[in-house]
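Colleague: for reference, the sequence and a predicted model appear below.
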Amino acid sequence: MMGGMVSEETRTRSAPRSTSTSTSIRSSSGTADDSQETATRAWMARLVIVGLVLTAVNLRPAITSLGALLEEVRDGLGMSGSVAGLLTSVPPLCFAVFGVMAPRLARRFGPVPVVCAGMVAIAAGLAIRPFTGSTTGFLAASALALMGIAVSNILMPVIVKRWFPDRVGSMTGLYSMALALGTAAAAAVTVPAAEVLGGSWQSGLAMWAGIAAVAVVPWLPLVRERGAAPALSGTAAAGGASAAGGASAPREASQAGEASSRAARPEPDTLRIARSRTAWALAVFFGLQATAAYITMGWMAQIFRDAGVSAGTAGLLLAVTMAMGVPLAFVIPRLATRLSHQGPIVIALGVCGLVGYAGLYFAPAGGAWAWALLMGVSNCAFPLALTMVGMRARTGAGVAKLSGFAQSTGYLISVPGPLLVGVLYQHSGGWGLPIALMSALMIPQIVTGILAGRDRTVEDEATRRSAR
């Protein structure tokens, strides 16, 4: 045995150059491969950013373009106020029904192919619905577009968490800003575009199908690369550089610590999200802010028109409301990720909403621009809710479950709101009762937002519950 050891040592000493050369060749090859892989991942990450932005732009025009032309659509299809209320309730209903499917579809096909298919559905639905000629056909085509929006809504936080785990706030802000931009553009441009295109409301609605078709393009290369690993985050890259420098022991210790921490938490497949108080608080908060948002998108232009404001100006006021989300949707998520508790932001947004509703009640035309601005600030509860989805779970799979639960349950909660506003408007003959309802709903929105903003995760809650 000793002889064997000596012989092995002798062979090692006798060929130092060969070993060194071989190691150098492998190292060089490995460096080249790593460099190529890093470049590929960086290119894919940029493509994901483009896809996120274009997708976000298309997540609301199907709704706000209809809000701007709701009176013309009602007259063209012979809708009553109650049926129009049903039409404005279709978006959250579709988001609730189809949103439940998103996590399951993402597990089977991957989030990128599902979002790509969602963009195709949006383009098809928007192209078909203005020309169906009936309320039923209009609703069916709208549901097709809204199905695509629903799955994309759910999976956007999942894609952000997977590709940019150390930039959740900034990336959520980026696509929330793009979403607000698309929402505002649809509200502002639809009426003038309809006039330019011959005064036809059908043309004004159909033009948004082309914008949705463009959003399909950046996802197509990523669909082919669905098996590729996510892009390197800044943290991961730093970890890789440290390892390359020889700091393997600290990294291994860190990995061991993370492994033991993960072992103490429930696996995502066994995580019972419906038992989490934080998940329920976030779902109710999401549902109430969605109620306010869809009432605003569906009915606010009509409130201004009934107060004597022209159709074009009413569309611009709605656009101002939606445009407030462009800067704030980028600022609020970044601010939220720096706070341990997001309650103060929830309160500030809620107060803006209450003041805006009071203005709509007492002087809808006189202070129209001020109320539009305040309602726009209040509507930024949406990017805040999306940011909290990313912060209230530790893993990508956990975010997928929480996003699916909070958004699907939340949108289900929001379904009756726009419909009830339409019924109250038709039977009361004015906007007093609908505005009172909107104001009353703002109080539980603030309360549940404070509860959802506490510094905890659904995995930690499940761990504490199982330890009892």
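Modeller: Looks like it arrived, so ask away. Numbering: from 1, shown residues only.
Colleague: going forward, measure contacts between C-alpha atoms and count neighbours the same way
Modeller: OK.
Colleague: quick one: residues in contact with stretch 180-198.
Modeller: Outside of stretch 180-198, the residues within contact range by Cα atoms under 8 Å, 6 or more residues apart in numbering are 56-61, 64-65, 67-69, 200-205, 311-312, 315-316, 318-326, 329.
Colleague: so where's the longest helix in the chain?
Modeller: helix 16-57 (DSSP state H).
Colleague: can you point out the buried residues in stretch 221-235?
Modeller: 222-223, 230-233 (16 or more other Cα atoms under 10 Å).
Colleague: helices - which of the residues you listed land there?
Modeller: Using DSSP H, the buried residues of stretch 221-235 in helices are 222-223.
Colleague: distance between the longest helix of the chain and the chain's centre?
Modeller: Here helix 16-57 is found 30 Å from its chain centre; the criterion is Cα atoms, centre = their mean, to the nearest Å.
Colleague: what about versus this one:
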Amino acid sequence: MTPAATSPTHTKAAEQQAPTRAWATRLVIVGIVLAALNLRPAITSLGALLEEVRDGLGMSGTLAGLLTSVPPLCFAVFGVMAPRFARRFGPSAVVCVGMGAIAAGLVIRPFVGGTAGFLAATALALMGIAVSNVLMPVIVKRWFPDRVGSMTGLYSMALALGTALAAALTVPMTDALGGRWQTGLAVWAGLAVVAVVPWIPLARDRSTATAAPEHISATVRQEDTALRITHSRTAWALAVFFGLQATAAYITMGWMPQIFRDAGVPAGEAGVLLAVTMAMGVPLAFVIPRVATRLTHQGPVVVALGACGLAGYTGLYLAPAGGAWAWALLLGISNCAFPLALTMVGMRAKSSVGVAKLSAFAQSTGYLISIPGPLLVGVLYQHSGGWGLPIALMAGLMVPQIVVGTLAGRNRTVEDEVAARAEAA
């Protein structure tokens, strides 16, 4: 009797499967890069034109200040839904729809008229960003289980590049296109439309949309619906670490140019300094995940990044204008805690389902933690009349970030922790 594994039908199917997986893998790589490029321009392009948007829509200062907290709020609310959508429709389909939501939101929000419509369209774009944020580590784990570090680095590098490009180019493009802030914001929708394209065939192919590639073991593909992620101490440590690094990032994006301007740095140079800070993530976001995956404990990387943050904030406090470029570079290095957090999400779970749950929990909880940060900085600045207290707060938050990041970097998985707790109970 001929074994089924050597039957002509099986052999032919296997021969057809290999090229199918090859093109799908290449398409996933392109899709990951294009998706990552679109995960921050909706935010940083608005920051670059916030004064013009305020004047154009007649926003109060308080409402404009609240805009800095809308992104993390949307990321927390919508990100928690991503694993459920992914289980039902497949991660590729959800990311495809997410890119479409980003494009639609960016096209609509400048022209919808009124503050309420502007906020609703912004929320639509942020919803697409939120679900894609959560599912990127899942897709990396499914398709590249042996290359989590390098693929997370590629994704993080593209995300940092998109962030820096939007910060640096939005104002010049707005001027070149006639000076209307509406056009300057809407132009970024074109990049999101391009990002939809590679995900369409992946979403339509159910074999790539809902199932892991054939070379991934059955253990990785198996869905563990009983995993109680909140029973893992590592999950909580990673969530708090994610929240504190996000707090630092949003404070930097929202307030760093103003700190430099108040210190006497010209407005144009202050914008360039922010772009430099964001651009530091382009090369380092590729290097840091690769280094992290080669270590059994990521604590030393956490400490190094935190030390750069402390040095940068100390410099801002003592000589904000005199060493502006050095402080921008140091804070740019410190902000690379984001790709490190994403890498640890992929390393702290065994299966793609575990990664999905851990990613959703860490990012949703983390973004909730980050919401008060930018607002508190604004309040301290307004009531103290200077940047001493806000900068002291920023530096102080580096200490717990280092502590919880070191705890999250220990060599263990959430599945093992949950199982151990269940056995102990």
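Modeller: That came through, no problem. Quantities reported herein were computed from a predicted structural model and do not represent experimental measurements.
Colleague: mind giving me the packing neighbours of the longest helix of the first structure?
Modeller: If you count contacts as 3 or more Cα pairs under 8 Å, 6 or more residues apart in numbering; DSSP states H and E, helix 16-57 of the first structure packs onto helix 135-163, helix 168-196, helix 208-216, helix 219-224.
Colleague: nearest to A290 of the first structure among the ones you listed would be which one?
Modeller: Checking those against A290 of the first structure by Cα to Cα gives helix 135-163 as the closest, at 12.4 Å.
Colleague: does the counterpart of A420 of the second structure in the first structure sit in a helix or strand, and which one?
Modeller: In the first structure, the residue matched to A420 of the second structure (TM-score structural alignment) is R464. Assigned by DSSP states H and E, R464 of the first structure falls within helix 458-467.
Colleague: that helix vs the second structure, mean deviation?
Modeller: Superposing on the second structure places helix 458-467 of the first structure at an average distance of 1.3 Å from its equivalents, by mean Cα distance after the TM-score superposition for the first structure.
Colleague: name the helices or strands packed onto that helix?
Modeller: By 3+ Cα pairs under 8 Å, 6+ apart, helix 458-467 of the first structure packs against no helix or strand.
Colleague: S134 of the first structure: what's it in contact with?
Modeller: Taking Cα under 8 Å, 6+ apart, we find S134 of the first structure in contact with L77.
Colleague: again, but for P91 of the second structure
Modeller: If you count contacts by Cα under 8 Å, 6+ apart, P91 of the second structure has them with 85, 135, 138-139, 209-210.
Colleague: that older thread, quick one: the match of A420 of the second structure from D455 of the first structure, how far?
Modeller: From R464 of the first structure across to D455 of the first structure, the span is 15 Å (Cα to Cα, to the nearest Å).
Colleague: what's the answer for A436 of the first structure, then?
Modeller: Separation of A436 of the first structure from D455 of the first structure (Cα to Cα): 33 Å.
Colleague: please apply the same query to G343 of the first structure.
Modeller: 10 Å.
Colleague: just F330 of the first structure next, same as before
Modeller: When F330 of the first structure is compared with D455 of the first structure (using Cα to Cα), they lie 21 Å apart.
Colleague: likewise for L360 of the first structure?
Modeller: Distance from L360 of the first structure to D455 of the first structure, by Cα to Cα: 35 Å.
Colleague: which one of the two has more residues nearby?
Modeller: L360 (25 against 14; other Cα atoms under 10 Å).
Colleague: identify the residue of the second structure aligned to that one.
Modeller: L360 of the first structure maps onto L316 in the second structure, by TM-score structural alignment.
Colleague: buried residues, the helix or strand where that match lies. List them.
Modeller: Secondary structure from DSSP H and E places L316 of the second structure in helix 299-318. Neighbour-count burial for helix 299-318 of the second structure flags 299, 301-303, 305-317 (criterion: 16+ other Cα under 10 Å).
Colleague: now the helix or strand following that helix on the first structure. Mean distance?
Modeller: Downstream of helix 299-318 of the second structure, the first helix or strand assigned by DSSP H and E is helix 324-334. Here the mean offset of helix 324-334 of the second structure against the first structure after fitting is 1.0 Å, by mean Cα distance after the TM-score superposition for the first structure.
Colleague: list the buried ones in helix 324-334 of the second structure?
Modeller: Residues 324-334 are the ones in helix 324-334 of the second structure that count as buried (16+ other Cα under 10 Å).
Colleague: who does that helix touch, helix- and strand-wise?
Modeller: Short answer (3+ Cα pairs under 8 Å, 6+ apart): helix 324-334 of the second structure packs on helix 267-279, helix 281-293, helix 299-318.
Colleague: in JSON lines, list those helices along with distance to A176 of the second structure.
Modeller: Formatted as JSON lines, those follow (distance: least, Cα to Cα, whole Å):
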{"stretch": "helix 267-279", "distance to A176 of the second structure": "16"}
{"stretch": "helix 281-293", "distance to A176 of the second structure": "26"}
{"stretch": "helix 299-318", "distance to A176 of the second structure": "33"}
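Colleague: now for these, which one comes closest to Q382 of the second structure?
Modeller: Of all those, the one in closest proximity to Q382 of the second structure, counting by Cα to Cα, is helix 299-318 (16.8 Å).
Colleague: can you give me the angle the strand or helix carrying A259 of the first structure makes with helix 458-467?
Modeller: Using DSSP H and E, A259 of the first structure maps to helix 248-264. If you take axes from the mean of the first three to the mean of the last three Cα atoms, to 10 degrees, helix 248-264 of the first structure sits at 60 degrees to helix 458-467.
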